[in-house]
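Novice: build me a model from this:
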Amino acid sequence: MSDAIALAIEGLSFSYGNQKALDDINFKIQLGECTILLGPNGAGKSTLFSLITHLYDTRQGRIQLCGFDIKKQSCLALAKLGVVFQQTTLDMDLTVDQNLRYHTALHGMSRKLATERIQQELERLNMYERRFEKVRQLNGGHKRRVEIARALLHKPSLLLLDEPTVGLDVASRKNIVDYVHRLAAEEKIAVLWASHLMDEIYANDHVIVLHKGQIKANGTVNEVLQQTDTASINEAFHNLTRGQTA
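Specialist: Reported below is the predicted structural model:
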C-alpha cells in the first residue's frame, strides 16, 4: 500500500442476521484528504464507523489504516486513528486537562510529552486558558473543541468524525468545519466526516454517498456532479437516494 493511503477498505460487507447493512464497500482516503460521508438514516454509516474503529469485528472484507490490518494488527492500526463520536464521551465532572491527561495515559505518553501535546492542541483551538474548567461548564461548541483536541493528542493519521456538529449553533459549526479542513490541508491528516449538512462540504472535498449499504457515488465534488449530471451536491444526493433526507 502507498504511504499516502491512510484508509483502505476492500470488499467490506456486514450483516445483522439476514439484514445486510454493508454490501461490498470499496474506497481509499489519502493523507491530507477530507472525505465527507453522506447517507440517509439506515444507510450503513454507523456500521461502517463501528467496523473502522473495531467496535465490530470485520467478517468479510478488509480494512487497513496506514497499511495495518484492523483485524490482524488492531493495536498498530488503531494507534493511527483519532475519533470524535456523535455523542460526547467526555467526563463532565473532570476538568478539560484531566480528560485529556487520561487519554494521553492510555497512549503511554510521558507526563512531559502529555503536557506539551495538550498545550499545543488546546492552543490551536483557543481552549488552553480554559483547561482547568470542568467540562460541564463548557457550551456545546467548546466541548466539541475539547473532543477534537483529545482525538489529535497522539498525532493520528486518520481523523474520524461522526456528525460532530449536531446540535451546535451556526458559528460553532463553522469554526469546527473550518478547523478540520485546515488540519487536513496543513497537517496532512486524512479526514472521514459523516455529515447530513451539505454546507459542511467544501469544493475540494471528496464525497462518498452511501445508500442502503452500497456506495452510490465516490469522488471529488466535481466528479460526483458530473457522474450524476447535477448542479449541486444537494441535488446529486437527492437523485442518488431517491429523495431520502441525510
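Novice: rest of the way, CA atoms for contacts and neighbours
Specialist: Fine.
Novice: helix, strand or coil: sort out the residue nearest to the spatial centre of the chain for me.
Specialist: Note on the chain: the residue nearest the mean C-alpha position is Leu160, at 2.0 Å, using Cα atoms, centre = their mean. Assigned by DSSP: H, G, I helix; E, B strand; the rest coil, the conformation of Leu160 is strand.
Novice: who touches it in this structure?
Specialist: Applying Cα atoms under 8 Å, 6 or more residues apart in numbering to Leu160 gives the contacts 81-84, 191-193.
Novice: in a markdown table, list the residues you listed along with neighbour count and secondary structure.
Specialist: Listed next are the contacts of Leu160 as a markdown table, based on neighbours: other Cα atoms under 10 Å; DSSP: H, G, I helix; E, B strand; the rest coil:
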| residue | neighbour count | secondary structure |
| --- | --- | --- |
| Leu81 | 23 | strand |
| Gly82 | 24 | strand |
| Val83 | 20 | strand |
| Val84 | 23 | strand |
| Val191 | 28 | strand |
| Leu192 | 23 | strand |
| Trp193 | 24 | strand |
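Novice: from the residues you listed, pick the one nearest Leu152.
Specialist: Set against Leu152, the nearest of the contacts of Leu160 by Cα to Cα is Gly82 (6.1 Å).
Novice: just checking, that closest one touches Glu147?
Specialist: No. Gly82 is beyond contact range of Glu147, at 9.9 Å (criterion: Cα atoms under 8 Å).
Novice: gap between Ile201 and Ala185?
Specialist: Per Cα to Cα, to the nearest Å, Ile201 is found 14 Å from Ala185.
Novice: neighbour count for the two, which is higher?
Specialist: The neighbour comparison of Ile201 against Ala185 (other Cα atoms under 10 Å) goes to Ile201, with 21 against 15.
Novice: so that one sits right up against Ile36, yeah?
Specialist: Yes. Contact criterion Cα under 8 Å: Ile201 and Ile36 qualify, at 6.9 Å.
Novice: between the two, what contacts are shared?
Specialist: With Cα under 8 Å, 6+ apart, Ile201 and Ile36 have no common neighbours.
Novice: the chain: strands as residue ranges?
Specialist: Residue ranges of the strands in the chain, as given by DSSP state E, are 5-16, 19-30, 34-38, 60-65, 68-69, 81-84, 158-162, 190-194, 206-211, 214-220.
Novice: what angle do the third one and strand 214-220 make?
Specialist: Between the axis of strand 34-38 and that of strand 214-220 there is an angle of 150 degrees, by axes from the mean of the first three to the mean of the last three Cα atoms, to 10 degrees.
Novice: let's see this one next to it:
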Amino acid sequence: MTTVPALAETAADALNCQGVHKRFAARSALAGVSLRVRRGEFVALLGPNGAGKTTLFQILTGLFVQDEGQVSVMGADMRAAPVQALAHIGIVFQQPAIDLDLSVEANLRFHADLHGLSRQQANARMAPLLARLGLGERRRTRVRELSGGNRRKVELMRALLHQPDLLLMDEATVGLDPGSRMQIVTEARRLATHSQVGILWATHLVPEVEVSDRVVVLHHGLVRFDGAPAQLLRTTGGASLEAAFLSLTGTANDH
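Specialist: Predicted coordinates for the structure are as follows:
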C-alpha cells in the first residue's frame, strides 16, 4: 500500500482533505483520508462499491460532518464556514436529483434563482452550456421526455450555472450509454483544462480514469494510491489500469 502523507494546503487547491475520519457505529467508513484537487485538475476517485466514496462525497457536500480531520474548499473550512465552502461547489449526484415535470430551461432557471443570478446572467450562462451539450433545441422539453444521458447533461449544466471552482461527479455516468458517458467525461475534461475548474470524479469504472491527471484509489476507507495513471501502472506492474486497480483492491471491478 502506498503511504499518502498529510497535504499542506496551497493557494492552488480547489479542495484539500486532511486526515478525514468517519465512523458509523462500529464501522469505519473513512480512516484518515487525505487528498487534494487543484484548480484545473481532473482527479479520478476510483474504488469498488463500499470503498468510502459516497461517504466522502456526503462530507464534501455538507450532508455529513467528519469525526476527525479537515476539509476546505477554496480555502474555506467546511466545518467552520460551510456556506462559503459550498458556494464554490457544483455537484452531480449518483441518484438523479432533477424535476422531471419541468422543462430543461425551467430546471436551470430555478437553480439560477437559488444562487441569486439575474435573468440576464442566467441567460448568458445557459446558452453556451445548452449549445455545447447539444440541448439547445430541447430547452423547452420536459425533462421526463429526455433520455437518461440527456437528463444527466441537464444535471451537469445545472451544477455549472453558478460557475463553481470545484465540480464533484459522484458516479454520474452509471447506466448511461457509451456515447453519453463519453460526452460528459469530455465536457468535464474541457472544464478542467480551459476553465480551471477542479474536478473530483468518483467512479468504479476504470476506463473513465484514463483522461484524469491523477487517480486516487480508495479501498476500505483508506487511500491506497495517489498519483498519475501512468505511475499507477508502474507502481503495481499492471498491464492495464484495470489490472493495477485489481492488484490494489483485490476486488472484481463491477462494470
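Novice: what TM-score comes out when they're superposed?
Specialist: Once superposed, chain against chain, the TM-score is 0.96 (TM-score structural alignment, normalised by the length of structure 1); 246 aligned residues with a Cα RMSD of 1.2 Å.
Novice: of all the strands of structure 1, which one is nearest Leu138 of structure 1?
Specialist: Closest approach to Leu138 of structure 1 among the strands of structure 1 (Cα to Cα): strand 81-84, 17.0 Å.
Novice: for structure 1, what's the longest helix?
Specialist: Determined from DSSP state H, the single longest helix within structure 1 is helix 170-187.
Novice: where does that helix end up in structure 2?
Specialist: Aligned by TM-score structural alignment, helix 170-187 of structure 1 corresponds to residues 178-195 of structure 2.
Novice: distance from that stretch to structure 1 after superposition?
Specialist: Comparison of stretch 178-195 of structure 2 with structure 1 after fitting gives an average deviation of 1.3 Å (mean Cα distance after the TM-score superposition for structure 1).
Novice: just how off-centre is that stretch within its chain?
Specialist: Stretch 178-195 of structure 2 sits 12 Å away from the centroid of its parent chain (Cα atoms, centre = their mean, to the nearest Å).
Novice: grab the nearest non-local neighbour of the residue mapped onto Val216 of structure 2 from structure 1.
Specialist: Alignment note (TM-score structural alignment): Val216 of structure 2 maps to Ile208 of structure 1. Leaving aside its sequence neighbours, Ile208 of structure 1 sits nearest to Asn218 (Cα to Cα, 6 or more residues apart in numbering; 4.5 Å).
Novice: now do the corresponding residue of structure 2 for the one you found against Ala112 of structure 2, distance only.
Specialist: In structure 2, Asn218 of structure 1 lines up with Asp226, judged by TM-score structural alignment. Distance from Asp226 of structure 2 to Ala112 of structure 2, counting by Cα to Cα: 35 Å.
Novice: for Arg152 of structure 2, same thing?
Specialist: Counting by Cα to Cα, the gap from Arg152 of structure 2 to Ala112 of structure 2 is 17 Å.
Novice: and for Leu160 of structure 2?
Specialist: Taken as Cα to Cα, the span from Leu160 of structure 2 to Ala112 of structure 2 is 10 Å.
Novice: so who does Asn107 of structure 2 touch?
Specialist: With contacts defined as Cα under 8 Å, 6+ apart, Asn107 of structure 2 is in contact with 98-99, 158.
Novice: same deal with Leu156 of structure 2?
Specialist: Applying Cα under 8 Å, 6+ apart, we find Leu156 of structure 2 in contact with 91-92.
Novice: excluding sequence neighbours, find me the nearest residue to Cys164 of structure 1.
Specialist: Quick fix: residue 164 of structure 1 reads Pro, not Cys. Gln86 (5.4 Å).
Novice: do you know how far the equivalent of Leu130 of structure 2 over in structure 1 is from Asp93 of structure 1?
Specialist: Counting by TM-score structural alignment, Leu130 of structure 2 lines up with Leu122 in structure 1. Leu122 of structure 1 is 19 Å from Asp93 of structure 1, where distance means Cα to Cα.
Novice: looking at the two, which one has more neighbours?
Specialist: Leu122 (23 against 13).
Novice: pretty sure the more buried one is touching Arg144, no?
Specialist: No. With contact defined as Cα under 8 Å, Leu122 of structure 1 does not reach Arg144; the gap is 11.7 Å.
Novice: hmm, back to that, just the ones of the contacts of Asn107 of structure 2 in helices?
Specialist: Secondary structure from DSSP H places Arg158 of these in helices.
Novice: so which of the contacts of Asn107 of structure 2 wins on neighbours?
Specialist: That'd be Arg158 among the contacts of Asn107 of structure 2, by other Cα under 10 Å, with 25 neighbours.
Novice: what's the burial count for the residue nearest to that residue when sequence neighbours are not counted?
Specialist: The spatial neighbour of Arg158 of structure 2 that comes closest, neighbours along the chain excluded (Cα to Cα, 6+ apart), is Leu108 at 5.5 Å. Counted by other Cα under 10 Å, the residues lying close to Leu108 of structure 2 total 24.
Novice: map Leu108 of structure 2 across to structure 1 for me.
Specialist: Leu108 of structure 2 maps onto Leu100 in structure 1, by TM-score structural alignment.
Novice: Thr236 of structure 2 too?
Specialist: For Thr236 of structure 2, the residue aligned by TM-score structural alignment is Thr228.
Novice: residues in contact with its match?
Specialist: If you count contacts by Cα under 8 Å, 6+ apart, Thr228 of structure 1 has them with 236, 239-240.
Novice: ok, and these in structure 2?
Specialist: Comparing these with structure 2 on both residues aligned by TM-score structural alignment, their matches' Cα atoms under 8 Å, the contacts found in both are 236, 239-240.
Novice: are any of the residues you listed buried, and which?
Specialist: Buried subset of the kept ones among the contacts of Thr228 of structure 1 (neighbour count, 16 or more other Cα atoms under 10 Å): 236, 240.
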